[in-house]
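> Provided below for reference: sequence and predicted model.
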Amino acid sequence: MMHLMDIAAAIAAQKHSNRIVVTASVDNVSFRDAIRLGSVVTLQAQVTRAFSSSMEVHIDVWAEDIPSGTKMKTNEAFFTFVAVDQSGRPIDVPEAVPESADEIALFEGALRRRQLRLVLAGRMKPSDASELKALFEIA
């Protein structure tokens, strides 16, 4: 399933950037329910926010049992992709413009998730993670 999720998320990032993309990170993968044999699986991926050369992609996985008509969300994850040029160097990507309330909520949370990823990877000092620090400030 992870392989299919990576492919679907990469397609969303590539369509958004119109560039070759590479997977930079995968996080917050949830496995809620098992997908039963014979179920129809649907993967929905969307770019939630674009930074300079990277994009966060949210993906939902749904399983549908055709005979019973039941459909349930089985997996969810956030992937990060980097757009690269022909030499493999990062290249700028267009801004993501959220439209629906759900898209706006994902867009607004993307910077916090990005800062958390960078802090956990040791690529950002916790003291520089302003969006994360704001979550814990007492007014």
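Alright, I've got the coordinates.
> could you use CA atoms for every contact and neighbour count after this?
Noted.
> quick one: buried residues of the helix or strand Val22 falls within?
Val22 is part of strand 20-31, with elements assigned from DSSP states H and E. For strand 20-31, the neighbour count (16 or more other C-alpha atoms under 10 Å) marks 20-23, 26 as buried.
> please compare the first structure with the one that follows:
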Amino acid sequence: MPNGFAAAECTSRLISIPTGMGKTAAVTLAWLWNRVMLGNDKWPRRLVYCLPMRTLVEQTSDEIARWLKNLSSAFPDNADLNWLAERSPVVLMGGEENDDRRREWDIYPEKPAILIGTQDMLLSRALNRGYGMSRARWPMHFA
């Protein structure tokens, strides 16, 4: 292997980069390339951003939505990318998601999804006790 960045598998990596230097772009675009464009099943099906503030969730969501829109325009024949552009990123923070298509991520666990949420909303789902949802849906959001 020529360098550490050419790893064939998705493994945990520590990224220590100052604010504003492109961490979100680096992680998201690497995931999109490997999981969606190349169809590499060794990369996780879900990309999850757990952020401390609502403003960061909104900012990250807007950036990723723009990237997905541009990529789906550039690669119109890629079904997974088009699926993702229509239904992601899924924003998990207080309040209901307005776009019904963005609420379908739990119904289609076999499809890739980008989830962006605040710590409280993501932790409640990880503990199988999702805030603001019926008990019947808890297991779907836990996965």
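Received it, and whenever you're ready, just let me know what you need. Being a predicted model, the structure only gives us computed values, none of them experimental.
> and the TM-score between them?
After superposition, the two chains reach a TM-score (TM-score structural alignment, normalised by the length of the first structure) of 0.32; 76 aligned residues with a C-alpha RMSD of 4.8 Å.
> quick check: Leu115 of the second structure is in a strand.
Yes: under DSSP: H, G, I helix; E, B strand; the rest coil, Leu115 of the second structure falls within a strand.
> that one contacts Val91, doesn't it?
Yes: counting by C-alpha atoms under 8 Å, Leu115 of the second structure does reach Val91; the two are 6.2 Å apart.
> neighbour count for the two, which is higher?
For the pair Leu115 of the second structure and Val91, the greater number of neighbours falls to Val91 (23 against 20), based on other C-alpha atoms under 10 Å.
> please name the nearest non-neighbouring residue to that one.
Spatially, and ignoring its direct neighbours in sequence, Val91 of the second structure is nearest to Ile116 (5.0 Å; C-alpha to C-alpha, 6 or more residues apart in numbering).
> next, count neighbours for that neighbour.
25.
> mind listing what it touches?
48-51, 57, 60-61, 89-92 (C-alpha atoms under 8 Å, 6 or more residues apart in numbering).
> show me what the strand holding Val22 of the first structure is packed against.
Under the contact definition 3 or more C-alpha pairs under 8 Å, 6 or more residues apart in numbering; DSSP states H and E, strand 20-31 of the first structure sits against helix 2-17, strand 70-84.
> name the helices or strands packed onto the longest helix belonging to the first structure?
The residue-count maximum for a helix in the first structure (DSSP state H) belongs to helix 101-120. With contacts defined as 3+ C-alpha pairs under 8 Å, 6+ apart, the packing partners of helix 101-120 of the first structure are strand 40-50, helix 130-136.
> can you list the buried residues in that helix?
103, 106-107, 110-117, 119.
> Gln44 of the first structure: which of those residues is nearest?
Closest approach between the buried residues of helix 101-120 of the first structure and Gln44 of the first structure, by C-alpha to C-alpha: Glu103, at 13.2 Å.
> so what's the closest one closest to, chain neighbours aside?
Per C-alpha to C-alpha, 6+ apart, closest to Glu103 of the first structure is Thr48, 6.7 Å.
> distance of that neighbour from Met72 of the first structure?
22 Å (C-alpha to C-alpha, to the nearest Å).
> those two: which is more packed in?
Thr48 (25 against 15).
> how near is the more buried one to Phe31 of the first structure?
Taken as C-alpha to C-alpha, the span from Thr48 of the first structure to Phe31 of the first structure is 20 Å.
> repeat that for Leu4 of the first structure.
Counting by C-alpha to C-alpha - Leu4 of the first structure and Phe31 of the first structure are separated by 14 Å.
> contacts for stretch 58-68 of the second structure?
24, 28, 81, 84-85, 88-91, 116.
> swap in stretch 55-70 of the first structure?
5, 8-9, 12-13, 35, 38-50, 71-82, 110.
> make a ChimeraX selection of the buried ones in these.
The ChimeraX selection below is limited to those of the contacts of stretch 55-70 of the first structure classed as buried (16+ other C-alpha under 10 Å):
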select :5,8,9,12,13,35,41,43,45,46,47,48,49,50,73,74,75,76,77,78,79,80,81,82,110
